[in-house]
Each structure stands twice: as structure tokens, then as C-alpha cells.
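A.B. asks: Coordinates only, no sequence provided:
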């Protein structure tokens, strides 16, 4: 690799995103500018920012590597990302969330839910969960970017990690959400170019679509014995129904992330930045195309790396990557692509890493300043508190990136998405679609969603319970229940419990004041009034 050429490319790249961040900083004069970009962002910039924040190095490196191990089954996640994460989110959720936050004067998801249900507990509890539990996800996104830099430049993983974190913290603290979104839009274009080239190059390397897929099908006998015993039937076949691999791929990776995307605070925040419903509708096509090429490429290239490595070094992908799933995609890129593309893909992965971590650390900073400290009546300049939150969030993410084990990117991402879905999604849907839902029901729904989900990860789901070791220390056994509970993602039962609590407690508790509910729903559909309903028992 020509370091002089790479240095020039990186200088130009950094100069462009620095200028875009500077533009955002010039327009950031208030707390609302910092948190929701003044609510005047155009639809296409919002869509590009949403897509680039949504798809990180965890999707390209982590989930691409997971696809290299589990096969084309992960394309179901791409379908959910587009259908739920773009179409349903933009068309059905975006406008109610945007309108309700404006009606309530809220600038964060936690604040909106707290104001909607007249509950300070919901605001600070969700803010606390974001601030405490988001750093591991932020950490794995940093790991993905740092791993590629490590492989490409042959420098220390630790050095790459720290440099990335410092750059990101400076951009978020300086430009606010406006600066983040301007830079996101540019970096999304770089990601799209890089992924399109990667997709076409990969099919060229393996002999075309038909030949490549047939070669992968013929390699089914090479699936590692441990995966075969777990129900893996090959890279082009679905896992055996109900097997441990089926539960891992479908319940944790596909459903956990596919459903969890609807409750991601850093993505929902983008809905608050546009001025009209029409801007959201116009963003659907842009967002859908980006997500197709981002996730679709990663989940198609991942399995096909097995064909390439088998033909060139006589090994399947996971063996060529020395057992580290997170190194499958970086190893493949460095092996198959010319230096010119490696430069481009480095910029692609840097963009994926920076855009997502920008969004995550921005949300953590806002959770710190608005959802926690403001709710607890701590008086200070909101922008100063937000920038302190940026520093704390960046340090926490780096610490987590140092201590998390290898092959963790996909699992940690599914962990965060699943917890958000269980803790936030039922209360969010109730807030924007059900006028009758009550404060007590929402409080119990949020608390049970987070509580049951965390309990499941600590005491039932083997992938997390065994490394945590808490269950072993307390009860003398790695998990409390036997198979299949050790493989069933906690999202499956925690979101059911959370939704059930929301519905049944609502039926037995007093509704919120009519005037408040009408204020929340002003401008949303028919302006019918909410009348007091008979309280049962």
C-alpha cells in the first residue's frame, strides 16, 4: 500500500467532513439546533443520514462476517431492515413521532415518552438505559472500523481505536446534529460507491451469480462439524427448524435487529429533524436504495467469501480469518481487491464507523444532558452539558472496545437492538397510536421490557450468560433453564411481556387527562376528543 497516496486521500476526506461539520457548527446556536438540527433538515439529507447511521461497521464487518459463517439466511435481516426500518418507520411511525414531539416541545425520544405519559420516571429511566447500555454497541462499531484499519495499515488495533474515537468526539461536540447530518450525507455517498463496487467485484471473482451460488451450494459438506451439529445445513440453505443455529440466526440476528431498528433512539431522532410529513415520504426511496446496497451487499458477499478462500487457499472463510468472524470481511477485501479499492473501502468503512458512532455518541450526550440532568433539575448550559456527555460517551465506548472479546460485533449489536425493542417499542407504539393508554401501563411496560430482557441475557441466553458469569456465580450453573431457552433471544418473551403489561394495565387504570391527550395528538388524524372511560376495578 502506498502510504503517501493514502495520506492524501485521508487528508482530503477529513477536510471535506471538517468543512461540513463547520457548516453545521455555524448554524448551531441553540439547544434545539444541537439536538434536532432546528427541525428544518431536508428529506434527502435526513434519509442519507438515517441510512448511514443505521448501517455501521457492525453491519458491514460484523454481520458480513456472520453471513460468512451462517450463509444467505441473513438476507432476511436485509429484508426486515428495508421493510420495517425504512418503509414502516418512515411512512407509519415518522410523522406521528415528529408531530407529537413538536406538540410537546420534546427533543429526544425519552423526553417525548415522558411528556406523553406525564412521567419523569420514563424520561430519566430510558435516558439512563441509553447512557449505560449504549456504550457496548458504540464500542463494537469502533471495533469494526479499527479492525479494518489494523488489517490494512498494519498498525496497532489500540492506536486505531483511540484515533477514531478522538476524531468522532471532536466532530460531534463541535458541529451538533446539523454538522453530523451534513457529514453523514457525504459519507453515505462514499459508502454507497464502495459497497456497489464490492458487490459487483465479488460476483466477478466467483464466476458470476449462478456459478458462485452453485459453488457455494456444493461446499455444504465443508461446514464445520460444530455448526452441523447445531443445525447448519449449508451456506445456501436455511438452518434446521428449531435447531440452536436456527434460534441464533433467526431469533437473535434477524428478528432481534430487524424489529429492534424501530426503537433505536439515534434513528428516531432523525424523524424530528424534518419540517413536514412530505419530507419523510420523499425520503423512503433514497433510504431504501441505500439500505439495500449496504446490508444486501454485506450479506451476499459474506457467504461468497467461502468460495474465494476455498479456491485460493483451500480453506473456508472462518478458517482463513483464523477463527475471528470479525476479520472475514477485512481479510477478504485485502486479499481480493487492488490497492486503489482498498483506499476507497477504507474510506467506506471509516464513513460507516464515523456516521454511526457520531449518531450514538450524540444520543448519549443528549440523554446525559436532557433526559438525565435536566429531569433531575441540574441547572447548567445545555450545550456545555451535552459536550460533557460527548466526552463521557466516547471514553466509555473506547473502554468497552478494549475489553470486549473477539467475534463480538454481531452479538453485541443484536443485544442492544433487542433491549431497545423490548423496553421502548410497545410504549412508543402505544404513545402514538392509542389515546387511551395510561401512565401506569407505560411505566410498567418500559420497566418490564428492559428488566425481563436484561434478565434473559444475564441468566438464560447462553451467548451472553456464559461470558457474563453472573448466573454461574450466583446459582452454580451457566444458565437457569435448559435448551431451547439457552438459544431463544430474550426479545421473544420480553417484548410480549412488555406489550401485555401495556395493554392489560391500561384497561384497569385511569386514563390521562383529556386536555393533555388532545394536545399530544393535535394535528394527527381526526382531532376527536378523548372522553373519560369507566375504570374497571
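C.D. replies: Cool, the structure landed. Worth saying up front: this structure is predicted, and the values here are computed from it rather than measured. Residues are numbered from 1 along each chain as shown.
A.B. asks: From now on I want contacts and neighbour counts done on CA atoms only, so please keep to that.
C.D. replies: Will do.
A.B. asks: Next, the buried residues of the host helix or strand of residue 11.
C.D. replies: Following DSSP states H and E, the helix or strand that holds residue 11 is helix 3-26. Of the residues in helix 3-26, those with enough neighbours to count as buried (16 or more other Cα atoms under 10 Å) are 6, 10, 13, 17, 18, 20, 21, 22, 23, 24, 25.
A.B. asks: ok, and the closest non-adjacent residue to the first one?
C.D. replies: Beyond its immediate neighbours in the sequence, the residue positioned closest to residue 6 (Cα to Cα, 6 or more residues apart in numbering) is residue 343, lying 6.4 Å away.
A.B. asks: Next, count neighbours for that neighbour.
C.D. replies: One way to gauge burial is a neighbour count; for residue 343, by other Cα atoms under 10 Å, it gives 21.
A.B. asks: Check residue 516 too.
C.D. replies: Number of residues near residue 516 (other Cα under 10 Å) recorded here: 16.
A.B. asks: cool, residue 356 as well?
C.D. replies: Taking other Cα under 10 Å as the neighbour definition, residue 356 ends up with a count of 30.
A.B. asks: for it, helix, strand, or coil?
C.D. replies: helix (DSSP: H, G, I helix; E, B strand; the rest coil).
A.B. asks: Please name the residues that touch it.
C.D. replies: Contacts for residue 356 were tallied using Cα atoms under 8 Å, 6 or more residues apart in numbering; they are 52, 53, 54, 55, 56, 141.
A.B. asks: Name the nearest of the residues you listed relative to residue 293.
C.D. replies: The nearest member of these to residue 293, counting by Cα to Cα, is residue 55 at 10.3 Å.
A.B. asks: do you know how far the closest one is from residue 405?
C.D. replies: When distance is defined by Cα to Cα, to the nearest Å, residue 55 is 22 Å away from residue 405.
A.B. asks: Could you do residue 469 as well?
C.D. replies: Between residue 469 and residue 405 the distance, using Cα to Cα, works out to 14 Å.
A.B. asks: If you count surrounding residues, which of these two has more?
C.D. replies: Between residue 469 and residue 405, counted using other Cα under 10 Å, residue 469 has the larger neighbour count: 16 against 11.
A.B. asks: Included below, for side-by-side comparison, is a second structure:
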């Protein structure tokens, strides 16, 4: 990495940081200090604005860096991530968006508690939301570390650690001082930059191969080192029964996990009506769909232009494939065009990470303050701090935990790490959400069992999977205590979440209150009484 690359990329990144800090300062002056302002931005955003913000919240470092890297390394099998992330939004649009906006106020637990009003339910849902958010944050921090290693020409753990700490400090600043208003506008700016960067690179890749997709794919297969197998299934998944099951498990997690992500659900509360929430998702699907189609071109383009050795040069997991692709498309190392394009891509990637971690941190701090702290405070009968103050303090703690875990996972592909977060979200959050919205007999015990019945198995299966030990790519490669053969737990943990929810309901000592369910159903479908 030349000094010109470093200087220009850091300059562009500094410009974005200055812009986002200015937005945060503006938002902090315009806030009123209420929970609605901090958590939901006053519910004043239009569907178009919220659609761009949802896109900015969802298209993370995993999307921009990780998916392109996986496609460049594994071809057809890497495309699963692009397809899964996109198809997931149909579940959100058809089953979740409008109903969640009508039933809740700020968090996932609000939807469940709308018909149960039970402290145990709120604590369970809050715990699950924080866990999923921290796992998602880890992936973003790993992406930040990979980018800084590229910019500074450093691959040591200390440099990556400082990069993760710097991103963590910025995300805490956005949340503590700007709340949802600042976070939303940061995500909108980031979405525009990301789409612009992706479009530019996609056009350059297509120009490089004269608009001939067949030539692009054949060249990618030839330079990947795998030949024709690169364009067919089985390179990463499908060699044996275990890998085929892992493929199914990952697909389930990606398609079902989005509807259980706390930072995505919280975006539906920032618009004034349920209709606006639904229209926001339509805008988001258009933007996200376009983006994921471009990641497929970029992934195969990286394989075709860089070759397998070039893809792995900066990062064995492929996280650096896209920045190196931009360098090659701009004219190569040392060229003015390559320097500028590399700097732009690196700055956009940093912007992506900062915007996403801000949204995730806000959602997790809201769960700590609005769900966990409020429930425990009421139990002990104390007044204590205000919700907003607790949320700001918890943002600092959540950032510290995410940084510590990211240091352990710094050599993993960020898209793969996000896949684990999706699996936990689909296992613990989605079952309780769907049961609460659609099952009349669902009870308090069923809700608690559903959350923990999906959350605990998902985490345990990850701990005892090849992701943590027993392989060269594991978090702890020097030992082997893995018992579960799959890398993604979704195939087992998602059905368990639904099973425990059903089992807890049918064994409940007292039935559900039909009047309360009827009230919730009317509210969900009509918006009557929604905040």
C-alpha cells in the first residue's frame, strides 16, 4: 500500500466522519430528550427517507466486503448469501413490517408484551435482542479491522484492535449524542454513497469484459483455480452430507433471520403510520435488490481480475477482495486512477461500517434500557435513571463487548459472521414474534420458552461447532472440542425455537387471555390505538 493510497483514503474517510459528526451535532441540538425522540426520531421520517435508512442499516460490511469475497473465493456457493439476504425481505414485507409498526413502540419486546404485559417476557426478548446485536456488531468490527490493515499496510492484531476501538468510539458518539435522528441521516448518506460506489465498480467490471457476462464468468472460473466447478454448486457446500445440511442451515438463517433483527425492526417505528412502514420496505427492497445483484457481478469480477491468489492476498477470508479489485480496475498499484478508486471504495466501506454499527448499537441499547432496565426497576420499585440515560450508558458497554469479541474473530469472513447472527435472530426472535402476532392461544410461558429455547441452543451449537474449534479456520484452532458438525446452527435451533414456543403454550397452567389477543389483533391489522 503506497502512501498516496493511505493519504487519500484516510482523507476521504475523515471527510465522511466530519460530515457524520456534524449531523450528530445538529441532531443533538434539535432533540427534546424524550424516549420517542431518542429511540424513534420523533416518528417523523417519510417512507422514502426510511427506505434509504433501512437500506443503509442492512447493507453492512458483510454485504459490501464479505459477500463479494465469498463469491470471489467460492463462486456459485457464495451467491447464496446475496440471494438469501434479498429473499429475506419478502418475509419482512409480508409478515412483519406493518404489524410490528402497529403493535410496538420501540423494541421487539413491545410487540410480544402488547398482549402479555409480563416482565419475564420482556426480559427474555430484551436479552435475545442484545445478544443478536452484539454478534452482528462483531462482524462489522472485523470488517473495520481488515480495512485499516489495508490502509496502513499493517496486519498485526494491535493495529486491528485500535481500528475496532476507533469505530466503536465513533458509533457510541453517534448514539449517545444524536440518537435515532442522527443515526437515520447517517444511514441515508451512507446508502447513497454505497449505491454510488457499487454502481461505479459494476460498470467498470462490465466495461473490462465488454459487457459480456459469459466472458466474465469463464474468466473467473479459469483464474479461480477451480475450473468449471467454480460455476457450479459444491465448492464450499455440497461435497458431503454434512456440507449439504450446512447449506440448508445457512439458507434458513439468511431468509428467516432478517425479520428477527432488532435494528431492522426498530426502523419501522420511525415512520408515522403502518402504511408508511410498508412503503418503506418497498423502497428498501428496490435498493437492496439492486445492490445484491451488483455484488454478484463484483464477486465474479474480483475472481476474474485478481485471480485466487490476488483475492487472498490481503485477507485469506476474502474481505479485501473488493478494495483490491478497485485498485486493479483503476489502473493498478501506483496509478492515479487506482489510487483514487481504491480510496473511494475504502472510504465507502468505512462509511458502511460506521452507519451500520450506529444502528445496531442504538437498537441494543434500547433493548437494555427499555426492556431489561425498566423491567428490573419496576420489580424493585425504584425510580433510578431515566431510560434515555441508561441507553446512552449501555451503548458504551455494548461497544466494549463487541470490540473484545471482534478481536477473537478477526480472521473470519464478515459475511459468515453475520450468517451466525442471522441464525440466532431466526431462532430466538422470529418464533416469538410470529406466535405473538398470529397464534391466539400463545401464552406467557410459551413466549419465554420460545425465546430461550431458540437462543440457548443456537449459542451452544455455535460454541461446540467447527467455527470455534477443530479446524484451521476456527477461532481457537489449537484445540478441538467441537461436537456439532455444522458451522451454522439454524437447521436445528430455528425449529427448536418454534417447538419450545408450542410446548410452553400447551403446557401452560392458565390459557391465554382471548380478549387481549383480540385487542392486539385489531390493533395489528388496523392500526387502531397504535402509537
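C.D. replies: Perfect, thanks for sending it. This structure is a prediction, so every number in the text was calculated from the model and none was measured.
A.B. asks: Which stretches in the stretch 1-150 of structure 2 count as helices?
C.D. replies: When assigned using DSSP state H, counting those that start in this stretch, the helices of the stretch 1-150 of structure 2 occupy the ranges 3-30, 35-40, 47-58, 61, 68-74, 76-91, 97-103, 108-116, 119-152.
A.B. asks: Give me the range in structure 1 that the shortest one lines up against.
C.D. replies: Aligned by TM-score structural alignment, helix 61 of structure 2 corresponds to residues 57 of structure 1.
A.B. asks: rewinding a little: now, which of the contacts of residue 356 of structure 1 sits nearest residue 175 of structure 1?
C.D. replies: Proximity to residue 175 of structure 1 was ranked across the contacts of residue 356 of structure 1 by Cα to Cα; first place goes to residue 53, at 16.0 Å.
A.B. asks: Name the pair among the contacts of residue 356 of structure 1 with the greatest separation in space.
C.D. replies: Checking the contacts of residue 356 of structure 1 against each other with Cα to Cα, the farthest-apart pair comes out as 52 and 141, at 12.6 Å.
A.B. asks: all helices of the stretch 201-350 of structure 1, in order?
C.D. replies: Here the stretch 201-350 of structure 1 has its helices, by DSSP H, counting those that start in this stretch, at 209-218, 225-229, 244-246, 256-260, 265-271, 277-291, 297-313, 317-320, 328-336, 339-366.
A.B. asks: Please tabulate those helices in JSON lines, including the columns distance to residue 177 of structure 1.
C.D. replies: What follows is the helices of the stretch 201-350 of structure 1, written out as JSON lines (distance: least, Cα to Cα, whole Å):
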{"stretch": "helix 209-218", "distance to residue 177 of structure 1": "41"}
{"stretch": "helix 225-229", "distance to residue 177 of structure 1": "43"}
{"stretch": "helix 244-246", "distance to residue 177 of structure 1": "39"}
{"stretch": "helix 256-260", "distance to residue 177 of structure 1": "23"}
{"stretch": "helix 265-271", "distance to residue 177 of structure 1": "9"}
{"stretch": "helix 277-291", "distance to residue 177 of structure 1": "18"}
{"stretch": "helix 297-313", "distance to residue 177 of structure 1": "28"}
{"stretch": "helix 317-320", "distance to residue 177 of structure 1": "39"}
{"stretch": "helix 328-336", "distance to residue 177 of structure 1": "30"}
{"stretch": "helix 339-366", "distance to residue 177 of structure 1": "7"}
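A.B. asks: what's the closest of the ones you listed to residue 90 of structure 1?
C.D. replies: Relative to residue 90 of structure 1, the nearest member of those by Cα to Cα is helix 277-291, separated by 5.9 Å.
A.B. asks: That closest one vs helix 75-82, what angle?
C.D. replies: Note on geometry: by axes from the mean of the first three to the mean of the last three Cα atoms, to 10 degrees, helix 277-291 of structure 1 and helix 75-82 are set 160 degrees apart in direction.
A.B. asks: Determine the set of other helices and strands touching helix 277-291 of structure 1.
C.D. replies: helix 43-54, helix 75-82, helix 94-104 (3 or more Cα pairs under 8 Å, 6 or more residues apart in numbering; DSSP states H and E).
A.B. asks: burial measure for the corresponding residue of structure 2 for residue 69 of structure 1, as a count.
C.D. replies: Pairing criterion TM-score structural alignment: the partner of residue 69 of structure 1 within structure 2 is identified as residue 73. Using other Cα under 10 Å, residue 73 of structure 2 has 31 other residues around it.
A.B. asks: give the contact list for residue 73 of structure 2.
C.D. replies: Shown in contact with residue 73 of structure 2 (Cα under 8 Å, 6+ apart): 224, 303, 308, 311, 318.
A.B. asks: mapped onto structure 1, which of those hold?
C.D. replies: Retained in structure 1: 311, 318, out of the contacts of residue 73 of structure 2 (criterion both residues aligned by TM-score structural alignment, their matches' Cα atoms under 8 Å).
A.B. asks: In ChimeraX, select just the buried ones from the contacts of residue 73 of structure 2.
C.D. replies: The command below creates a ChimeraX selection of those among the contacts of residue 73 of structure 2 that count as buried (16+ other Cα under 10 Å):
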select :224,303,308,311,318
